[in-house]
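S.K.: this is a predicted model, with the sequence first.
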Amino acid sequence: MRLNGKTCLVTGAAGGIGMAMVEAFLREGAVVVASDLDTALLSERCAGLPGGERVLVRRLDVTDPKGIAALDASLADAGVQVNVLVNNAAAITIGKLLDASLEDLRLVLGVNVEGLFNVTKAFLPGMIGRGGGTVLNMASLASVRAMRERFVYSASKAAIAMMTRSIAVDYVADGIRANCICPARVHTPFIENYLARYYPGEEKERFEALSRYQPVGRMIRPDEVAAMAVYLCSDESAMVTGGSFVIDGGVMAGDQPLPEG
């Protein structure tokens, strides 16, 4: 198993990508601290997972430094030593600059940027003190390529990509590796909710259009993102740090949609 001996803390674990990571990490032998604001939903989704005896479900608000410190202390008291940190929790708003409010900006930057800062700042010292570890951050294709009507979200994800490189450069001598994953559109519950909210009655057509954005003709599955996460969190990627790993179905190679029919 590729993650034997690893203890992985995953934020935003109740969501589509987060839960796919929890499942993949368990299959590879890791102990997983699955954290989310919605512990009821998280507990429900973790119940009955193969390897579920290695899951610790914890509530975590990434915007609350005191709560993060309390989680760190409680895990230390229980002898749980995190050596893989996955910053997956995220917020998103849709719209151009003129559509965005200051509240939108503060919400998205608060979760995506400050949240990553808060959680990493809390857990990194322990990882360094134990000889090193891995930080994996969820960025987005929007961090490397401008996307329409994603002004605030794109700004936050671009910040994450550079924060990742900075962590990699600053702490490589301490045994810390840091990378980020940059997916295009992933088929998660967010997509369904987004279509229902913004395009009621047009969900099918809009879903097909979003799928065609990737030249392969479909959206990415959460388990495909999780497979990349397993590699980046395992010792197989020991020489990989400071990277932004695109998974996009060919968008960056040339994003011409598939023809109709």
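M.R.: Perfect, thanks for sending it.

S.K.: make it CA atoms for all contacts and neighbour counts henceforth
M.R.: Will do.

S.K.: longest strand in the chain, by number of residues?
M.R.: Assignment by DSSP state E gives strand 176-183 as the longest strand of the chain.

S.K.: now the element after that one, going C-ward?
M.R.: helix 189-198 (DSSP states H and E).

S.K.: now do the next helix or strand after that following helix: distance to the chain's middle.
M.R.: Later in the chain than helix 189-198, the nearest helix or strand by DSSP H and E is helix 203-213. Offset of helix 203-213 from its chain centre (CA atoms, centre = their mean, to the nearest Å): 23 Å.

S.K.: got another, please set it beside the one above:
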Amino acid sequence: MFSLQNKKAVITGGGSGIGESIALLLAAHGADVHIVDLNEHQANAVVAEIRQNNGQATTHVCDVSSHQSVLNVFEKIGPIDILINNAGIAHIGKADTTPEADFDKVMNVIVKGAYNCLFAAIPKLRASGGGVILNMSSVAALVGISDRFVYSTAKGAIRSMTMSVAKDYIGENIRCNSISPARVHTPFVDGFLQKNYPDNIDEMFEKLSKAQPIGRMATPGEIATLALYLCSDEAAFITGADYPVDGGFTTLIS
């Protein structure tokens, strides 16, 4: 089950965090993984680990917010079977405390970046006879989260984009779904705590963990496991769906 042999997968932001875990897991199940990331060093480290385990992987350094750069990368990659739009950046702020430059940056990376990859990838998926698109949304697209105005806006767009793409390409054997994680323990979280709460890291980590009713953050591997399923032929009947992986966050907090 869940074999991705002879499948070519493109993962944006695959050099760290959730994207890294997805890249490693898909490669372990036979996929030829292409990591599209702005950080060449991190992407190369993931590629090296995959190759050490006899997997196939390639790094492509690219700013996903650049339309032409994305087109160039996908032209180099050729026909694909799987696209995972995972690249993103976080932001803290309300509507009246988010500078225009920050708003534009987050929207360009998350929303325009996903659009750029869809624009480039869909003809490649079509050339392969169909395939799978998986977008990384967030619980911020589903419920109100304090001080996450532009991030919530961007992830809401990703969720809507998922449904639109699923409907438009269902007749071409292209499935499109999304995952909406709650807080996931990634290096970003550790860096955020170190930067903003250097004197009480443990206390703040516990507070962030307890924000999920299940009592902890998710691990990147738990998100990757669902991604593997949705990208596999075992999920062939699933399209246009969003999956909260949130430890009860969206349903058990009132």
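M.R.: Sure thing, it's come through. All figures in this text were calculated on a predicted structure; none of them were measured in a lab.

S.K.: TM between them?
M.R.: The TM-score (TM-score structural alignment, normalised by the length of the second structure) is 0.96; 252 aligned residues with a CA RMSD of 1.3 Å.

S.K.: following superposition onto the second structure, what is the mean distance for the longest strand of the first structure?
M.R.: Its aligned residues in the second structure lie a mean 0.4 Å from strand 176-183 of the first structure after superposition (mean CA distance after the TM-score superposition for the first structure).

S.K.: so what does that strand touch, helix or strand wise?
M.R.: If contacts are counted by 3 or more CA pairs under 8 Å, 6 or more residues apart in numbering; DSSP states H and E, strand 176-183 of the first structure sits against strand 133-138, helix 151-171, helix 222-233, strand 244-247.

S.K.: now it and helix 151-171, what's the angle there?
M.R.: Strand 176-183 of the first structure runs at 160 degrees relative to helix 151-171, counting by axes from the mean of the first three to the mean of the last three CA atoms, to 10 degrees.

S.K.: buried ones in strand 176-183 of the first structure?
M.R.: With burial defined by 16 or more other CA atoms under 10 Å, the residues of strand 176-183 of the first structure counted as buried are Ile176, Arg177, Ala178, Asn179, Cys180, Ile181, Cys182, Pro183.

S.K.: pick the most deeply packed of the helices and strands packed on strand 176-183 of the first structure.
M.R.: strand 133-138 (a mean of 26; mean count of other CA atoms under 10 Å).

S.K.: which helices and strands sit right next to that one?
M.R.: Going by 3+ CA pairs under 8 Å, 6+ apart, strand 133-138 of the first structure lies up against strand 84-87, helix 115-129, helix 151-171, strand 176-183, helix 222-233.

S.K.: right, and these - which one's nearest Leu71 of the first structure?
M.R.: Checking those against Leu71 of the first structure by CA to CA gives helix 115-129 as the closest, at 9.5 Å.

S.K.: in the second structure, what stretch matches that closest one?
M.R.: Residues 113-127 of the second structure are where helix 115-129 of the first structure aligns, with TM-score structural alignment as the criterion.

S.K.: and if you look at stretch 54-66 of the first structure?
M.R.: Aligning stretch 54-66 of the first structure against the second structure (TM-score structural alignment) gives residues 56-68.

S.K.: so which bits of the matching stretch are buried?
M.R.: Gln56, Ala57, Thr58, Thr59, His60, Val61, Cys62, Asp63, Val64, Ser65, His67.

S.K.: counting neighbours, what do you get for the residue nearest to the first one when sequence neighbours are not counted?
M.R.: Spatial nearest neighbour of Gln56 of the second structure, excluding adjacent residues (CA to CA, 6 or more residues apart in numbering): Asp32 at 4.9 Å. Applying the criterion other CA atoms under 10 Å, we find 25 residues in the vicinity of Asp32 of the second structure.

S.K.: I'd guessed Gln56 of the second structure sits against Leu26; true?
M.R.: No - in terms of CA atoms under 8 Å, Gln56 of the second structure does not count as a neighbour of Leu26; the distance is 10.1 Å.

S.K.: what does Leu37 of the first structure align to in the second structure?
M.R.: In the second structure, Leu37 of the first structure lands on Leu38 (TM-score structural alignment).

S.K.: quick check: the gap between its match and Gly19 of the second structure.
M.R.: As for Leu38 of the second structure, its distance to Gly19 of the second structure is 13 Å (criterion: CA to CA, to the nearest Å).

S.K.: name the residues contacting each of these two.
M.R.: Residues within reach of Leu38 of the second structure and of Gly19 at once, by CA atoms under 8 Å, 6 or more residues apart in numbering, are Gly13.

S.K.: who has more neighbours out of these two?
M.R.: Neighbour count, other CA under 10 Å: between Leu38 of the second structure and Gly19, Gly19 has more, with 28 against 19.

S.K.: which position in the first structure aligns with Met161 of the second structure?
M.R.: Matched to the first structure by TM-score structural alignment, Met161 of the second structure sits across from Met163.

S.K.: same thing with Leu193 of the second structure?
M.R.: Match for Leu193 of the second structure (TM-score structural alignment): Leu195.

S.K.: tell me how far its match lies from Leu210 of the first structure.
M.R.: Per CA to CA, Leu195 of the first structure is found 10 Å from Leu210 of the first structure.

S.K.: which residue is nearest the middle of the first structure?
M.R.: Nearest to the mean C-alpha position of the first structure, counting by CA atoms, centre = their mean, stands Asn88 at 2.7 Å.

S.K.: so that residue makes contact with Gly12?
M.R.: Yes - using CA under 8 Å, Asn88 of the first structure makes contact with Gly12 at a distance of 5.4 Å.

S.K.: common neighbours of these two, please.
M.R.: Gly18.

S.K.: please, which helix or strand holds Gly129 of the second structure?
M.R.: Gly129 of the second structure is part of no helix or strand, with elements assigned from DSSP H and E.

S.K.: run a quick neighbour tally on it.
M.R.: Residues near Gly129 of the second structure, counting by other CA under 10 Å: 14.

S.K.: so who does it touch?
M.R.: Listed by CA under 8 Å, 6+ apart, the contact partners of Gly129 of the second structure are Glu172, Asn173.
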